[in-house]
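>>> what follows is a predicted structure for the sequence shown.
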Amino acid sequence: MADPWTQAIAAMFEAMRKPLGGAPTRPYDPLALFQTISDATLTAFSDPQQLFAVQAEAAREWGRFWSNVWTLPTEKPRDRRFAAPEWQEDPWYRAIRDAYLLASAQMRRLAAGVGGSGPDKAMIAFLLDGWLNAVSPTNFAMTNPQVVYRTLETGGANLLAGFANLVEDVASGKGIVKRRTDPNAFVKGETIAATPGQVVWQNDLCQLIQYTPTTPDVAAEPLLYVPPLVNRFYMIDLQPKSSLVKWLVDQGRTVFVISWVNPTEAHRDKGVEDYVLSGIVEAAGVMRERTGKAPDLFAFCLGGTLTAIALAYLAAKGRADEVNSATLIGSMVDFADMRDWSAFVHEAHLTALEGHLERQGFIDSVELQQLFAAMRANDLIWSSVVNHYLLDKPAPPSDLLYWFEDGARIPAAFLKSYNRELLLNNALAEPAGFAVGGEAIDLAKITTPVLSIALKDDHVSAWEAVYGGARMMNADFVLGGSGHNAGVINPPAANKHGYWTNDATPVTGAEWLQGAERHDGSWWPWWTGWLDRHGSGERVPARTITGGIEPAPGSYAKAQ
């Protein structure tokens, strides 16, 4: 392994060899950001009396802070950035931590009092959080005790090697902290996405994979997984110990999955309708032909939104019996409450994005990953900054992060329609607000049994918003623990997270949770019980795969 000086010099030469270039278009409007900040600042200073009250309260809080700064608090903040014991036990670092947290709370309180539209308030909160996350004392060598000790231990070699890592990442053209996990730790089809199966059908949008049975008989109704477009399907087929696909197969289920193509410029005109009809509806038809049974669909995030549209389309066509049931996981259909994400559903940003899409025909996977990382900056950006640029720690292997970084593009036509009609106009919340294949989409007319599963700490699809959508579709509802991705990958053997159930359907999610019963462990067995209750109860001999095109996970999942 090269010494830090050699590594740094090599990285700088590589960066000079590949100079950075500015993109001709951006997927957002920088001027709108500045305008939002300017308007918020003017609003904050337009009411001197309120501003004085805020300043007076801040002065009182700082007075209490300095009076107690050397007193050991009884509780430490629940913030993973300050997990090292020095942040609690050393008075110097504890004072730095508490001062930062107090100032952050005061600034967030001030920003919350600024008026403006929902998207503008969300954008101010997003920008403020981004800045506060960036200036955390954990991100600087002189104010992070772990970095200080590491620097003394290595004589500064960690900082030099970390600088080389930074230069290398910037030169890659993918932005900073591209190495959240070891990119060579897994091989698709061998150590990840490795459950045995075959691609049995494909078109220009997707491949359909059927998995090899492991039990002598199986439930009559087959399962079809509909993934989102942002990442590859195999979040549900990571390592064998955490693979939902393997677990379902071992439970005696016939499992199929849709693997979306990674779009190129040639797919620029593929819209929501194409993915619903040529993807979900057509794949379900192939499954019925192969198994003789209407499938149970299950879907995640955006895949669940598309599945709900497909169910409404089939109901409008009088073909609801083509699907036996549907389970939507972390999926929104009512976008009235998008929380932080509403910051990007803004006229100026949508217009800028549409110009960007028109130029290249799709949004790139790196741009999508950067957006998702920005929404969870402490976990997906700043922790990597500390580990790779300050501590010079190697990126640990993580199957979930490997999957996260294996992103996919989204066609221009799809994203334009999705952003304008579904997000901005919330068309699915209105009867006949959206149309597919000439049919008005009315979610209230879905007759297929639907289960909606939300995740309690979901940062993408707030669980209360998912609950509101479930009521719109008259769906059953269960709440799982943990977040958007980790809450789905919850094998029973791990006995983690827990879940909540409640047969009542009050108006708000808060009321639902108040009356809900908490259960330990994974929601997976509860879900298969729900499938049993909505199935025929029939068992059939395990279905041997015939007419395979290529082994799972298929060429679409492997294509870059």
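Happy to help now that I have it. All of these numbers come straight from a predicted model, not from anything done at the bench. Numbering: from 1, shown residues only.
>>> CA atoms for contacts and neighbours, from now on please.
OK.
>>> for Ala343, give me its contacts.
Applying C-alpha atoms under 8 Å, 6 or more residues apart in numbering, we find Ala343 in contact with 118-123, 126.
>>> correction: the previous question concerned Ser67.
Ser67 makes contact with no residue, according to C-alpha under 8 Å, 6+ apart.
>>> gap between it and Pro30?
Applying C-alpha to C-alpha, to the nearest Å, the value for Ser67 to Pro30 is 43 Å.
>>> same thing with Leu479?
Counting by C-alpha to C-alpha, the gap from Leu479 to Pro30 is 38 Å.
>>> which one's more surrounded, those two?
For Leu479 and Pro30, the more surrounded residue by other C-alpha atoms under 10 Å is Leu479, and the numbers stand at 27 against 13.
>>> report the secondary structure state of the more buried one.
strand (DSSP: H, G, I helix; E, B strand; the rest coil).
>>> isn't Thr254 up against Val218?
Yes: here Thr254 reaches Val218: they are 6.5 Å apart, a contact under C-alpha atoms under 8 Å.
>>> more neighbours: which of the two?
Thr254 (28 against 21).
>>> Ile363: neighbouring residues, count only.
The burial count for Ile363: 26, using other C-alpha under 10 Å.
>>> so it touches Phe414, yeah?
No: between Ile363 and Phe414 there is no contact under C-alpha under 8 Å: 10.2 Å.
>>> now, among the contacts of Ala343, which is nearest to Val170?
Ranked by distance to Val170 (C-alpha to C-alpha), the contacts of Ala343 are led by Phe126 at 23.8 Å.
>>> buried residues in the helix or strand hosting that closest one?
Phe126 is part of helix 118-134, with elements assigned from DSSP states H and E. Residues of helix 118-134 classed as buried by neighbour count (16 or more other C-alpha atoms under 10 Å): 118-130, 132-134.
>>> list the helices and strands that helix packs on?
Helix 118-134 makes packing contacts with helix 30-45, helix 91-112 when contacts are defined by 3 or more C-alpha pairs under 8 Å, 6 or more residues apart in numbering; DSSP states H and E.
>>> and of these, who's closest to Asn144?
Using C-alpha to C-alpha as the criterion, the shortest distance between Asn144 and the helices and strands packed on helix 118-134 is 8.0 Å, found for helix 91-112.
>>> what's around Ala266, how many residues?
Using other C-alpha under 10 Å, the number of residues around Ala266 comes to 10.
>>> quick one: the residue lying closest to it once chain neighbours are set aside and Asn419, what's the gap?
Closest residue in space to Ala266, ignoring its immediate chain neighbours: Gly361 at 7.8 Å, by C-alpha to C-alpha, 6 or more residues apart in numbering. Plainly put, Gly361 is 15 Å away from Asn419 if you go by C-alpha to C-alpha.
>>> who's more crowded, those two?
Between Gly361 and Asn419, Gly361 has the larger neighbour count (other C-alpha under 10 Å), namely 22 against 18.
>>> how many other residues sit next to the nearest residue to Ser243 once chain neighbours are set aside?
With C-alpha to C-alpha, 6+ apart as the criterion, Ser243 has its nearest non-adjacent residue at 4.3 Å, and that residue is Asp237. A total of 22 residues lie near Asp237 under the criterion other C-alpha under 10 Å.
>>> try this one next to it:
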Amino acid sequence: MRKNNVHAIAKQPARGELKTAARAKLSSAANAHAEHPYAGLDQALRGAVARMTGGVSPFALVETWTDWALHLARAPGRQLELAEHARNNTLKLAEFAAKSLPETARKAPFSPKVYDHRFADPGWQGLPFSLWQQAFLATQDWWDHATDDMRGLRKQDSDRTRFLVRQLLDTVSPSNFPWLNPEILAETARTGGRNLAEGMVHATDDWLHTLSQAHTPPPEGYKIGKDIACTPGQVVYRNDIFELLQYTPQTSKVQAEPVLIVPAWIMKYYILDLSPHNSLINYLVGQGFTVFAISWCNPTADQRELSLEDYRKRGVMAALDAITAIVPGRKIHANGYCLGGTMLAIAAATMARDGDDRLASVTLMAAQVDFSEAGELLLFLDESQVAFLEDMMWTQGYLDRPQMARAFASIRAEDLIYTRAVQRYFLGKDDLPTDIGVWNTDTTRMPARMHSEYLRGLFLENRLSAGRFAVEGRVIALKDIAAPMFVVGTETDHIAPWKSVYKTRLFTDTDLTFVLTKSGHNGGILSEPGHPNRHYRIGHRAQGALYVDPDSWFAQTEPTDGSWWPAWTEWLSANCSGKVAPPSIGTPERGYSPLDAAPGRYIHQT
């Protein structure tokens, strides 16, 4: 039986005591192999360097370039091949230029990548802009070829080199320079230079905001709790890590088994509760489900010692305990998004090991349980990089919002950095407010210890799928999960690539439905009914069936037009025991009284 004081936030130690103890623990964990009297001095110096470089290890960069250059230097055949490729690209450019002079119809030999929209303006088709564009794309094509795999070269280093070259080339794209970009020149002529003046205002505002790191309030029409994150409900539990939201029923009868949403701790939960029309939570409630959602806190330096185990035990498990008290005698459909799905998989495997059968099903959305193919975020994750981040977090207590935002933006710098910069600073266009744009700027921090643990244990050492991830001193296994699973991947996800998400089928034996939906990490999940130009593929793996590799599965699974949400709710309903009267909001007699209206307090932490 819960006591009434369960809602009280755990009392924290004094700030100075906690900071001293935390730094000692993190220093010990990060440098167990290098204990010496001046270890703290080394960490402080490396932490200062890390803050100047945005957390990117210069040692990892030097190692990457050195490995690639030395392998190329000892491969004269590859050098000849690259020379021929350069010659061929030069000839293609010369032929294109010659045919362009009389302005005759000609086919461009090089095309931008499908996600690169920098050259979409029709002005790039005319002279001299088409020549500049083609010269840039030819250079990009040569470097793509030069950074292909080489015999003896670590694949991680070839991928790293390609990524670094792409970042460098993006800085010198002709689209970035006003005198080379036809769209900027045309807009400047049309407005008499007003676009450049307005762009200067935008640049000044962004520079001041970067210096101050002040939280930007949402624009008119996008107020949190009123316009977005506005599905009605109550906070029914709160501790120092999370708030548990229970949403008000919208139907006279509901499915007997409730649903728990576990978002990633690197984001505010309301990516799943944006505007009413594209809110996954609102859709679930409207379909007759009792929905609970976790809203994580935005940790401060005083919470640097929060661990992965804290997020599992005092987060996911505490939420399950609360739901069990509010809806007694019912199993729970648990749904985890991104790293929240990884945490849910850990919790589900631990529950299976310990004989806890409260889960009716497990849904993982764009969530990985194996990190050997974790996309471009994994490129620079080695011992040097992780140690560098640990040193930076040792000095500040968390991974800060801008540091993480830059990492995600660099994956698609063409659109997220340079295209946006051109629009704001040279075309004078302000960012159009959107619900997902407001959420995207409402970034969070991550406590130092927890971030270090998941970088090492999950990304770097891949312990979960390797059978080396221990909870409470005992190893867990994903194959122990007996609850049916629904796993969602997205086609163009660069954070959790769909083939990596698909590997959940490889490490589990239970009944599993896999869905591959159009778009990326967020857009593919926010695929509400009525969203134009959407499709998905869906396939079922019966318990104990043989494994089918992702390419074969893709080839034999036809796409279905529309949203995958109805298919998921049908699957959830099929795993429910029937409809009943809605449960009460909270249960005061068991210690879970309603505390605040949704979306609660933690969502407003900056």
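Structure received. Worth saying up front: this structure is predicted, and the values here are computed from it rather than measured.
>>> how alike are these chains, TM-score-wise?
Scored against TM-score structural alignment, normalised by the length of structure 1, the superposed chains reach a TM-score of 0.91; 533 aligned residues with a C-alpha RMSD of 2.1 Å.
>>> quick check: most distant residue from the centroid of structure 1.
Distance from the centre of structure 1 peaks at Ser67, with 42.5 Å (C-alpha atoms, centre = their mean).
>>> quick one on the thing from earlier: show me the contacts for the equivalent of the residue nearest to Ala266 of structure 1 over in structure 2.
Aligned by TM-score structural alignment, Gly361 of structure 1 pairs with Gly397 of structure 2. Residues near Gly397 of structure 2 by C-alpha under 8 Å, 6+ apart: 300-304, 447-448.
>>> Lys429 of structure 2: which of these is nearest?
The closest of these to Lys429 of structure 2 turns out to be Thr300 (C-alpha to C-alpha; 34.8 Å).
>>> need the contact list for the equivalent of that closest one over in structure 1.
Counting by TM-score structural alignment, Thr300 of structure 2 corresponds to Thr264 in structure 1. Taking C-alpha under 8 Å, 6+ apart, we find Thr264 of structure 1 in contact with 361-362, 409, 411.
>>> mind redoing it with 10 Å?
Applying C-alpha atoms under 10 Å, 6 or more residues apart in numbering, we find Thr264 of structure 1 in contact with 360-364, 408-412, 560.
>>> same thing with Phe477 of structure 1?
Taking C-alpha under 10 Å, 6+ apart as the criterion, Phe477 of structure 1 is in contact with 327-328, 450-454, 466-467, 470-471, 500-505, 512.
>>> pull out the buried members of these.
With neighbours counted by 16+ other C-alpha under 10 Å, those contain buried members at 327-328, 450-454, 466-467, 470-471, 500-502, 505, 512.
>>> which residue ranges form the strands in the stretch 301-450 of structure 2?
Listed in chain order, the strands of the stretch 301-450 of structure 2 (DSSP state E, counting those that start in this stretch) span 332-337, 359-365, 398-399, 446-447.
>>> what span of structure 2 lines up against stretch 374-385 of structure 1?
So stretch 374-385 of structure 1 sits over residues 410-421 in structure 2, by TM-score structural alignment.
>>> who touches the matching stretch?
By C-alpha under 10 Å, 6+ apart, stretch 410-421 of structure 2 touches 115-119, 163, 166-167, 170-171, 173, 175-176, 199, 202-203, 375-377, 406-409, 422, 424, 426-431, 494-495.
>>> now which of those residues would you call buried?
If we count by 16+ other C-alpha under 10 Å, the contacts of stretch 410-421 of structure 2 have these buried: 118-119, 163, 166-167, 170, 173, 175-176, 199, 202-203, 375-377, 407-408, 422, 424, 426-429, 494-495.
>>> what does Thr138 of structure 1 align to in structure 2?
Using TM-score structural alignment, the partner of Thr138 of structure 1 in structure 2 is Ser175.
>>> ok, now Gln210 of structure 1?
Gln210 of structure 1 maps onto Gln246 in structure 2, with residues paired by TM-score structural alignment.
>>> ok, that match touching Ile585?
Yes: shown here, Gln246 of structure 2 and Ile585 form a contact pair, counting by C-alpha atoms under 10 Å, at 6.7 Å.
>>> which SSE is His53 of structure 1 in?
One thing to correct before we go on: residue 53 of structure 1 is Ala, not His. If you go by DSSP H and E, Ala53 of structure 1 is part of helix 48-67.
>>> that helix corresponds to what range in structure 2?
Residue correspondence for helix 48-67 of structure 1 in structure 2, counting by TM-score structural alignment: residues 76-95.
>>> again, but for stretch 446-455 of structure 1
Mapping stretch 446-455 of structure 1 onto structure 2 (TM-score structural alignment) gives residues 481-490.
>>> residues near the nearest residue to Thr434 of structure 2 once chain neighbours are set aside, how many?
Leaving aside its chain neighbours, Thr434 of structure 2 sits nearest to Tyr222 (7.7 Å; criterion: C-alpha to C-alpha, 6+ apart). By other C-alpha under 10 Å, 21 other residues sit near Tyr222 of structure 2.
>>> okay, Tyr222 of structure 2 and Asn522 of structure 2: tell me how far apart.
Applying C-alpha to C-alpha, the value for Tyr222 of structure 2 to Asn522 of structure 2 is 19 Å.
>>> ranges for the strands of the stretch 101-250 of structure 2?
Under DSSP E, counting those that start in this stretch, the stretch 101-250 of structure 2 gives strands at 233-238, 242-247.
>>> what's the most buried one of the ones you listed?
strand 242-247 (a mean of 27; mean count of other C-alpha atoms under 10 Å).
>>> average offset between that one and structure 1?
Compared with structure 1 after the fit, strand 242-247 of structure 2 shows a mean deviation of 0.4 Å (mean C-alpha distance after the TM-score superposition for structure 1).
>>> from the contact counts, what lies against that strand?
Other elements packing on strand 242-247 of structure 2 under the criterion 3 or more C-alpha pairs under 10 Å, 6 or more residues apart in numbering; DSSP states H and E are strand 233-238, strand 259-262, helix 280-286, strand 291-296, helix 318-326, strand 596-597.
>>> one more time with 7 Å, if that's ok
If contacts are counted by 3 or more C-alpha pairs under 7 Å, 6 or more residues apart in numbering; DSSP states H and E, strand 242-247 of structure 2 sits against strand 233-238, strand 291-296.
>>> angle of that strand against strand 233-238?
Computed by axes from the mean of the first three to the mean of the last three C-alpha atoms, to 10 degrees, the angle separating strand 242-247 of structure 2 from strand 233-238 equals 150 degrees.
>>> just give me the match in structure 1 for Ala448 of structure 2.
Here Ala448 of structure 2 is matched to Ala412 in structure 1, going by TM-score structural alignment.
>>> residues in contact with its match?
268-269, 357-358, 361-363 (C-alpha atoms under 7 Å, 6 or more residues apart in numbering).
>>> and for Pro276 of structure 2?
Taking C-alpha under 7 Å, 6+ apart, one finds Asn282 in contact with Pro276 of structure 2.
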